[in-house]
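> From the sequence below, what's the structure:
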Amino acid sequence: MQVVRITAPDHSGTFFNQSALVDRHNNVITCSVTSQANHSSTVLFDMKHGLVCYKPDNQNTCFLRKMEGSDYDNVNSLLNVSLQQVNQFWLMGNETHRHSEYLGVIAGSQVDTSTLQKPIQDLCQQSSVYWTKRADGPGRQRLIYFCIDICFPSNICVSVCFYYLPE
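Alright, predicted model coming up:
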């Protein structure tokens, strides 16, 4: 296992820290993103099972989605950095490519935690777990739950926002 620390600016230009724990044996990368207010959220990429799990700070909730091609590309950039034994690097705001991704919580999609694989079970123990799907963005009637910025060594930052879809 190896830890890679990334420092990057968020949308407002304020810096946040991100560390990634790379577990090659289990094909899992766990990113912890800490804001200036010292709030940490966790994003787990389980490449073996093709899942991404998001655990927001101070909530007993996890959100799941299936990995897509871009997720594999981004995660591989973290693997390549850890191969080079780099412990820390900085991304400059003018060098990064940013995009936003909206995920809506699927109504009635609560998952039995015992059916999940070990890395996700460990992250989400004693939490509610919900499936999500990609959405166009929150409508006026929808409540944004939280947003998290994730940056990768390939100079790509993704802002992921969650909200509940109406029934």
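> Please make it C-alpha for all contacts and neighbour counts, starting now.
OK.
> Regarding the residue nearest in space to the middle of the chain, what is its secondary structure?
The residue lying closest to the centre of the chain (CA atoms, centre = their mean) is residue 43, at 3.3 Å. Taking DSSP: H, G, I helix; E, B strand; the rest coil as the rule, one finds residue 43 in the strand state.
> One more sequence to fold, the one below, so I can look at both together:
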Amino acid sequence: MVTCWKRSENRLEETQCTDGAPPAALQSHFPHKAFWVSLSASLLLLVITLGLTGHLGLSQPHSQPSQIVRVSVQDQTGVVINQSAVVDQQNDLVTFSVTSPANQTSTVLFDVKHGLICYKPVDQDTCFLQKMEESDYDNVHSLLHEQTHQQSHFQLSGNETQRQTEFLGVLAASQVEVSTLEEPLQALCHNSSVHWTRRANGPGKQRLVYFCIDICFPSNICVSVCFYYLPE
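A predicted model of the protein is given here:
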């Protein structure tokens, strides 16, 4: 505050002065400056945020969507086998959903990366594991590496389809903890018991076949996988 003296006729009067600047101008100067500082800081933060978002978006790989392939074929009795396969090329997974004539669906998962096949029969709290063999890799190769997103349906000719039957013996004493399996198998066999199986020539007359699952591949091959429990 500056004190000024003003001569008024025969006496001096004490008044307040502001060095020639009006009071209103000084009061508006600081809010005006604070507004521009705040606006500049906000713009700077916005630019940094957009830059980080763009960098993260470019660094993340684009995941390929899963492809659904439907395979239909008539069995020897003329009944159409209804099944579909979800192909995950990024994770080397092929998941078959096989629907029986009684409208019951079983699931067969080919985990090519880890070399395993997992069977989840319908209406059962049990999964069965099998190690993939060369023929299994050949059967799913066309789905994983030769298909495009435009090829989503295959009609197999019954006269040209090769059919074969495989028997898998269930090893009752080799139960597997679900937590030790890979993530795709854990999701399929959640709250289920898991058993290893091994390929066998057949159950023999003294053993009964437990169940069978028919799987057809676009390579005109249909495989009937039948399970039975091995003797203790």
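> hang on, the earlier thing: contacting residues around the closest residue to the residue nearest to the centre of the first structure other than its chain neighbours?
The shortest distance from residue 43 of the first structure to any non-neighbouring residue, by CA to CA, 6 or more residues apart in numbering, is to residue 54 (4.5 Å). Neighbouring residues of residue 54 of the first structure by CA atoms under 8 Å, 6 or more residues apart in numbering: 41, 42, 43, 44, 62, 63, 64.
> what does the residue nearest to the centre of the first structure align to in the second structure?
Counting by TM-score structural alignment, residue 43 of the first structure corresponds to residue 108 in the second structure.
> how about its match, what does it touch?
With CA under 8 Å, 6+ apart, residue 108 of the second structure has these contacts: 95, 96, 97, 98, 117, 118, 119, 120.
> Could you pull out the helices in the first structure for me?
Using DSSP state H, the helices of the first structure run over residues 69-83, 118-123.
> Tell me which residues of the first one come out buried.
Of the residues in helix 69-83 of the first structure, those with enough neighbours to count as buried (16 or more other CA atoms under 10 Å) are 71, 74, 75, 76, 77, 78, 79, 81, 82.
> Widest-spaced pair of those?
71 and 82 (16.8 Å; CA to CA).
> so where in the first structure does the longest strand seen in the second structure end up aligned?
The strand that spans the most residues within the second structure, counting by DSSP state E, is strand 162-176. Across the first structure, the stretch matching strand 162-176 of the second structure (TM-score structural alignment) is residues 97-111.
> That stretch vs the second structure, average offset?
Its matched residues in the second structure lie on average 0.7 Å from stretch 97-111 of the first structure after superposition (mean CA distance after the TM-score superposition for the first structure).
> Mind listing what's buried along that stretch?
For stretch 97-111 of the first structure, by 16+ other CA under 10 Å, it's 98, 101, 102, 103, 104, 105, 106, 110.
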